[in-house]
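Engineer: dropping a prediction and its sequence here:
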Amino acid sequence: MIPVAGLGTRVLPASKAIPKEMMPVVDKPVIQYVVEEAVAAGIKEIILVTRAGKSAIEDHFDSHYELEAELARKNKAELLATIQNIVPPDVSIISIRQPEAKGLGHAVHCAASIVGCEPFVVILPDVLVNNGGDKTTDLMRMVVEFENKRAAQIMVGEVPDNKVHLYGIADCGGIVPESGRSITIKGLVEKPNQDESPSNLAVIGRYVLPGKVMSLLAKGKPGAGGEIQLTDAIDALLELESAEAYKMMGDTYDCGEKLGYLKANLAYGLQHSDTANGLRQFISTLTSAHG
């Protein structure tokens, strides 16, 4: 499940007419990287929780007969393949509307009728997780951990102490897991003050959850910011069963804000065969020019 109903206010004016999820990182929109991450983890049904004004996202994953016909006519087979193979044929994409912006938990619960009682994955489209070409991604590892232990997996990463108020924070009893490993969570706190934070392990934006989280969201009351928080539902889950914090191995880029978006373009640009050499030379030129 990918909640894409946000307004993208942190990247205005770019997101005024274009969904923030459709802003390009090198040659693909942010949302495509996220969908590819889900597909690589073995997910076959992807739910987009969307709103009015986001039809460009759905269009991107649909076929485009005129464009495909024109590329075929011009014998541009390589380009044609890039748009025909965005989503494998055995993967389906479903859209459902979030009628009001009431928080991440509310957005997730909008898909309850589709998810039912089955386990599900939540991926925040603002955050790209770059595993540097590693064929085994963090999300893949999280899915395997969930299947082996049947315990919810919450991706976390360390953030500076003065930034904890911006995140949901995991309480792991003072223990920090090794990268690529999971440990039991004692609790979650949404956007705590620095002096009240149980750790600096921030929830990054990848969750593998049991279906019962949906029933907990249905009972949820507004939390931080007056919104229905997914963090609060997971905290309620901890009263019923164990959940684990998975410490990520890759690098994250918050494409929902300007600096993170620029960093993502640099990082992915340096990994792309068409742009790596030229971009590296350009960075070197900038570095030399500015000392």
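Structural biologist: Done, it's in. Residues are numbered from 1 along each chain as shown.
Engineer: going forward, measure contacts and count neighbours with C-alpha atoms only.
Structural biologist: OK.
Engineer: part of a strand, is residue 252?
Structural biologist: Yes: assessed with DSSP: H, G, I helix; E, B strand; the rest coil, residue 252 lies in a strand.
Engineer: what about the strands in the chain?
Structural biologist: With DSSP state E as the criterion, the chain has strands at 2-3, 24-25, 28-29, 45-50, 92-97, 120-123, 127-130, 152-158, 168-171, 182-184, 187-190, 201-209, 243-247, 251-254.
Engineer: please identify the deepest-packed of those.
Structural biologist: strand 243-247 (a mean of 28; mean count of other C-alpha atoms under 10 Å).
Engineer: could you check the angle that one makes with strand 152-158?
Structural biologist: 40 degrees (axes from the mean of the first three to the mean of the last three C-alpha atoms, to 10 degrees).
Engineer: which residues touch residue 236?
Structural biologist: residue 216 (C-alpha atoms under 8 Å, 6 or more residues apart in numbering).
Engineer: before we go on, here's another structure to hold up against the first:
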Amino acid sequence: MDMPSTVRRHLREVVSALRVLATVLGTLLLAALPTGRVRAPEPTTPVADARSLVVLVHGFGAGPDCWDAVAAALGGPGVAVVTHRYTWTAGVDTLGAALADEVEDLARRSGARSVTLVGHSLGGVIVAAGLAGGRLGGIVTRVVTVAAPLRGTRWARLFPVGAVRDLRAGSPVLRALADVPATAGVPWTTVASRADVVVTPAAATLEDTDTVVLDGIGHCALLRDADVIARVAGLTRPVRRTRATVIPARPVPARPALTLVA
């Protein structure tokens, strides 16, 4: 006997909820375990010698290693690829400000003429927060967000803690970020999938962005898909700044949140 469509739909919802719950529990377990210092692999180009910088910001429940497949396709002569590490227990505004500070420091140390920010899921929202209020104006030359809940996700209500609380549709934080792609004044591309049960294409897209919508790729699988990786690599080719920017000197953070990747 065929299963009614409503039952199949409810089963899919249950499976999706269990996957989100497993991610949350796994993240909490990892946070509770002691961590040691891990030596980062040598980058293709050191930051100090880079003509182009690509900064990757991971999503909730992930870490820098989620970018392994993407980062391998981005490096090259004159290109430094770095990953930004953060703790999701802080709010999106706080995490965005920390990202902006790190990008300013990187740009100052490198003198790179092209700086691209790439964020997956929550990382894409943090990227938007980092650009809010005109921060990083004249420094960042391109933005790519992949499955970022810029308009929110219903799953945020399952775990309303820290930055996840800000991902609820209609939250004050997301409302404040709605016009960032327009005010940032740089090319902005959003990548989304119709098969993503965590962040729908409609939730991943804001006005004044170019949108790439794919089929048959899940939320986390987007970072391992060959087509997505090729698109991101193409979008992160060096773009010159439209104007020179003088970045004022400031102290280097004692504990930088960046890890160099090959």
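Structural biologist: That came through fine. Given the structure is predicted, the values throughout are model-derived calculations rather than measurements.
Engineer: quick check: TM-score for this pair?
Structural biologist: After superposition, the two chains reach a TM-score (TM-score structural alignment, normalised by the length of the second structure) of 0.29; 130 aligned residues with a C-alpha RMSD of 6.2 Å.
Engineer: circling back: and the strands of the first structure: which comes nearest residue 284 of the first structure?
Structural biologist: strand 24-25 (20.6 Å; C-alpha to C-alpha).
Engineer: next one: residue 231 of the second structure from residue 118 of the second structure, what distance?
Structural biologist: 12 Å (C-alpha to C-alpha, to the nearest Å).
Engineer: neighbour count winner among the two?
Structural biologist: residue 118 (24 against 13; other C-alpha atoms under 10 Å).
Engineer: what element comes up after the host helix or strand of the more buried one heading to the C-terminus?
Structural biologist: Residue 118 of the second structure is part of strand 114-120 when elements are defined by DSSP states H and E. For strand 114-120 of the second structure, the following helix or strand on the C-terminal side (DSSP H and E) is helix 122-131.
Engineer: strand 114-120 and that following helix, what's the angle between them?
Structural biologist: Going by the same axes, to 10 degrees, helix 122-131 of the second structure makes 140 degrees with strand 114-120.
Engineer: what packs against helix 122-131 of the second structure?
Structural biologist: strand 52-57, helix 92-110, strand 114-120, strand 142-146, helix 180-184 (3 or more C-alpha pairs under 8 Å, 6 or more residues apart in numbering; DSSP states H and E).
Engineer: right, and those - which one's nearest residue 68 of the second structure?
Structural biologist: Nearest of those (C-alpha to C-alpha): strand 52-57, 10.5 Å.
Engineer: and that closest one, what other elements does it pack with?
Structural biologist: Looks like strand 52-57 of the second structure contacts strand 79-84, strand 114-120, helix 122-131 (3+ C-alpha pairs under 8 Å, 6+ apart).
Engineer: deepest in the core, which of those is it.
Structural biologist: helix 122-131 (a mean of 28).
Engineer: between that helix and helix 92-110, how big is the angle?
Structural biologist: Going by the same axes, to 10 degrees, helix 122-131 of the second structure makes 70 degrees with helix 92-110.
Engineer: tilt between helix 122-131 of the second structure and strand 142-146?
Structural biologist: 150 degrees.
Engineer: longest helix of the second structure?
Structural biologist: helix 5-32 (DSSP state H).
Engineer: which among the helices and strands packed on helix 122-131 of the second structure is found nearest to residue 192 of the second structure?
Structural biologist: Of these, nearest to residue 192 of the second structure by C-alpha to C-alpha is strand 142-146, at 6.1 Å.
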